[in-house]
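[1] sequence isn't available, so here's the structure alone:
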C-alpha cells in the first residue's frame, strides 16, 4: 500500500488572473511547464555553468543525518568549493545538498539570468534561494518557517516533490516545536505498518523537469527527492492568510526560541522527547 497522492495539475503557461483564481485563492499547487523559456537561465543554467560562475565559492553542505541537539538551527554538516561539489554531483550519488543559498549575495551576476514573475503576489526581491542535490538525495518532509507562498523553479535533470497541506498534520507524525515530521519516515517508500496513520493523509506529487515551476501554497509540507543531480531556485511571497501569517510570526519569534532554549537546557533528551511526542500526538 502506498501514500494517498494525486498528481499535481499541470498547465503549459498561465495568466496572472487564472493563477489567482484557480490556484492561489483555493490554495492548490500547480506545475507551470513553459513559463520561463524566454529567460537566459532556461538555456544557460546547468551544473557546468554554475561551476563556471561560482566554482571558487565555498558552499555549506547538508545531508540526511538526524537532527542532533548539538547542531544549531540550519548548521551546515560540511563545506566544499562549488567546483568540487559539482564534480562530486556529476561523478557519483551523494547525500550532500545545498539549501537556502542566496544567489544575490553569493553570485550577483546570476540575477541577470532571470526575472521576478508577475503572478499577482508580492515576492521578496532579496531572497532568491538556490538548492542543489545529488541523485537520490532528499529533504526531510517539512514546511517553511514563514509559511510563505513558494515558486520553485527547477534546472537540470528531474526531482520528485510530495506535498501535504496543513490539514494533514494529524496524520504526519509532526514533531512538536519544529517544522518537520519524524525523520525516520521514508516518504519515498514509507513503511505503513510502522506509520499507519500516513494511510489517511491526502497529498500531492509531481516530477519536476528542467524549466518547470512548482507553486507550493502557504504552509504546505514538502519532501523533495533528486531523481538526478540538479538544482532549483525558490522565490517566495509573504503568507496572505491571517492565520498563516500569525503562525509564521509565532514560529519565527517564539517557537524557534523555545526549541533552541530547550536544546541548550535538556540536550538530546529534548530531541528524544519530541520524537516520542510526535507518535503520541498522531
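    Yes, it's here. Remember, predicted model here, so these are calculated numbers, not experimental data.
[2] all contacts plus neighbour counts: C-alpha atoms, from now on.
    Will do.
[3] show me the strands in this structure, by range?
    For the chain, the strands defined by DSSP state E occupy 4-7, 10-11, 30-32, 58-61, 78-81, 97-102, 129-133, 149-155, 158-164, 202-209, 213-216, 221-226, 230-237.
[4] list the contacts for residue 12?
    Listed by Cα atoms under 8 Å, 6 or more residues apart in numbering, the contact set of residue 12 reads 32-35.
[5] adding distance to residue 55 and neighbour count, write those out as a markdown table.
    What follows is the contacts of residue 12, written out as a markdown table (distance: Cα to Cα, whole Å; neighbours: other Cα atoms under 10 Å):
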| residue | distance to residue 55 | neighbour count |
| --- | --- | --- |
| 32 | 30 | 21 |
| 33 | 29 | 20 |
| 34 | 29 | 16 |
| 35 | 28 | 17 |
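[6] what is the nearest of those residues to residue 94?
    Ranked by distance to residue 94 (Cα to Cα), the contacts of residue 12 are led by residue 33 at 27.9 Å.
[7] out of the strands of the chain, which is closest to residue 47?
    strand 230-237 (7.1 Å).
[8] what's that closest one packed up against?
    Counting contacts by 3 or more Cα pairs under 8 Å, 6 or more residues apart in numbering; DSSP states H and E, strand 230-237 packs against strand 129-133, strand 149-155.
[9] just put these in a markdown table and tack on mean neighbour count and distance to residue 68.
    Putting the helices and strands packed on strand 230-237 into a markdown table (neighbours: other Cα atoms under 10 Å; distance: least, Cα to Cα, whole Å) gives the following:
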| stretch | mean neighbour count | distance to residue 68 |
| --- | --- | --- |
| strand 129-133 | 22 | 22 |
| strand 149-155 | 24 | 28 |
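[10] next up, a structure to set beside the first:
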C-alpha cells in the first residue's frame, strides 16, 4: 500500500495571468521551472558560493528530534559558522538543518542575487528566508502558522515534497493545538496498520532540482525530504482575506500560547495526550474502527 499522490504540474513560460487564473486563485500548487533563470542566484548559489560570501556567519542548526516535556519548542541543537556547517553537509548524511534563516537580517549582500517575481502577488519583502538541509534530513508534515503563500526556490541539490490541501486535514493525524502532524509518522514509509487514515488522503508530490520553484498555497500541508544536501530560498505572500487574517491571529495569540502554557504545566503528559487525541479524532473522521 502506498500514499495516494499525483505529480504536481510543471510549467515553463507561465504568464502572470495564467498563474493567477490557473493556480493562485484556485489555490493549486505548481512547479515553475524557469522562474529564477535570469537571477544571479540561479548561476551562483551553491555551497561553494555561500562558503565564500557568508562562511563566517554563525547559523542555528536544528536536528530531527521533537520538543519534549516542558519545552515550548525544539530549539537549536547547535550553532556554528556557516562554512563549518557546509563541511558537515559535504561529509555525508546528517539531520542538521537550517530553516527560516532571514537573509535580510543575516546576509543582506545576497539580496541582490534574486528579485521578487512579477506574478500579480504582493510579497512580504521583509522576510526572504533560507532553508538548508543535509542528505536524509526531513521536515515533519505541517502547514505554516501564518498561512502564507510560499514560493520555494531550490538552487543546490534535490529534495522531495509531499503536499496535501486543507480539505485532507482530517486524514493527516493533525495534533490538536498545533499545525503539525504526528512527528512519529514516517511519511516515506507510513505504517498503515497504525495510521490507516493516511491511505485515504489524496495529495501531491514533486522532486525539486536546480532552479525549480514550487508554489505552495496558503494552509497547504507540506512534508520535505532532503534527497541530497540542499539550499533553497522561500519568498512569502501573506494572506489578505479577513477570515484568514483572523485565523492567523488566533494561531499566534491564542492557540500557540495555550499550548505553550499546557506544556509547562503538563510536560510530556500533555504531549502524549495530544497524540492520543490526534489518533482518536482522525480515526473518527475517517470512519476507522
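    Now that the structure is in, tell me what you want to look at. All of these numbers come straight from a predicted model, not from anything done at the bench.
[11] related to what we said a few turns ago, tell me which of the strands of the first structure sits nearest to residue 277 of the first structure.
    Between the strands of the first structure, strand 221-226 lies closest to residue 277 of the first structure; by Cα to Cα that is 19.1 Å.
[12] run through the neighbouring helices and strands of that closest one.
    By 3+ Cα pairs under 8 Å, 6+ apart, strand 221-226 of the first structure packs against strand 158-164.
[13] against which helices or strands is the longest helix along the second structure packed?
    Identified as the longest helix of the second structure according to DSSP state H is helix 268-285. On a contact count with 3+ Cα pairs under 8 Å, 6+ apart, helix 268-285 of the second structure meets helix 256-266.
[14] average gap between the helix it packs on and the first structure?
    Helix 256-266 of the second structure, aligned to the first structure and superposed, deviates on average by 0.9 Å (mean Cα distance after the TM-score superposition for the first structure).
[15] now the longest helix of the second structure: buried residues?
    268, 270-271, 274-275, 277-279, 281-283 (16 or more other Cα atoms under 10 Å).
[16] okay if I get the strands of the first structure as CSV plus distance to residue 172 of the first structure?
    Shown next, in CSV, are the strands of the first structure (distance: least, Cα to Cα, whole Å):
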stretch, distance to residue 172 of the first structure
strand 4-7, 12
strand 10-11, 26
strand 30-32, 22
strand 58-61, 27
strand 78-81, 29
strand 97-102, 23
strand 129-133, 24
strand 149-155, 21
strand 158-164, 9
strand 202-209, 10
strand 213-216, 18
strand 221-226, 10
strand 230-237, 24
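[17] which residues touch residue 18 of the second structure?
    Residue 18 of the second structure neighbours (Cα under 8 Å, 6+ apart): none.
[18] so how far is residue 25 of the second structure from it?
    Residue 18 of the second structure is 10 Å from residue 25 of the second structure, where distance means Cα to Cα, to the nearest Å.
[19] equivalent analysis for residue 13 of the second structure, please.
    For residue 13 of the second structure relative to residue 25 of the second structure (Cα to Cα), the value is 19 Å.
[20] thinking again about what came up before, and the angle for the longest helix of the second structure with helix 256-266?
    With axes from the mean of the first three to the mean of the last three Cα atoms, to 10 degrees as the basis, helix 268-285 of the second structure and helix 256-266 are set at 120 degrees to each other.
[21] just give me how far helix 268-285 of the second structure sits from the chain centre.
    23 Å (Cα atoms, centre = their mean, to the nearest Å).
[22] list of residues touching that helix?
    68-70, 170-176, 182, 195, 197, 262-263, 289.
[23] from the centroid of the second structure, which residue is nearest?
    residue 222 (5.7 Å; Cα atoms, centre = their mean).
[24] before we move on, back to that, reformat the helices and strands packed on strand 230-237 of the first structure as CSV; add distance to residue 86 of the first structure.
    Shown next, in CSV, are those (distance: least, Cα to Cα, whole Å):
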stretch, distance to residue 86 of the first structure
strand 129-133, 9
strand 149-155, 14
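[25] with respect to residue 166 of the first structure, which of these lies nearest?
    Of those, the one closest to residue 166 of the first structure (Cα to Cα) turns out to be strand 149-155, at 13.5 Å.
[26] with that, I have no additional questions.
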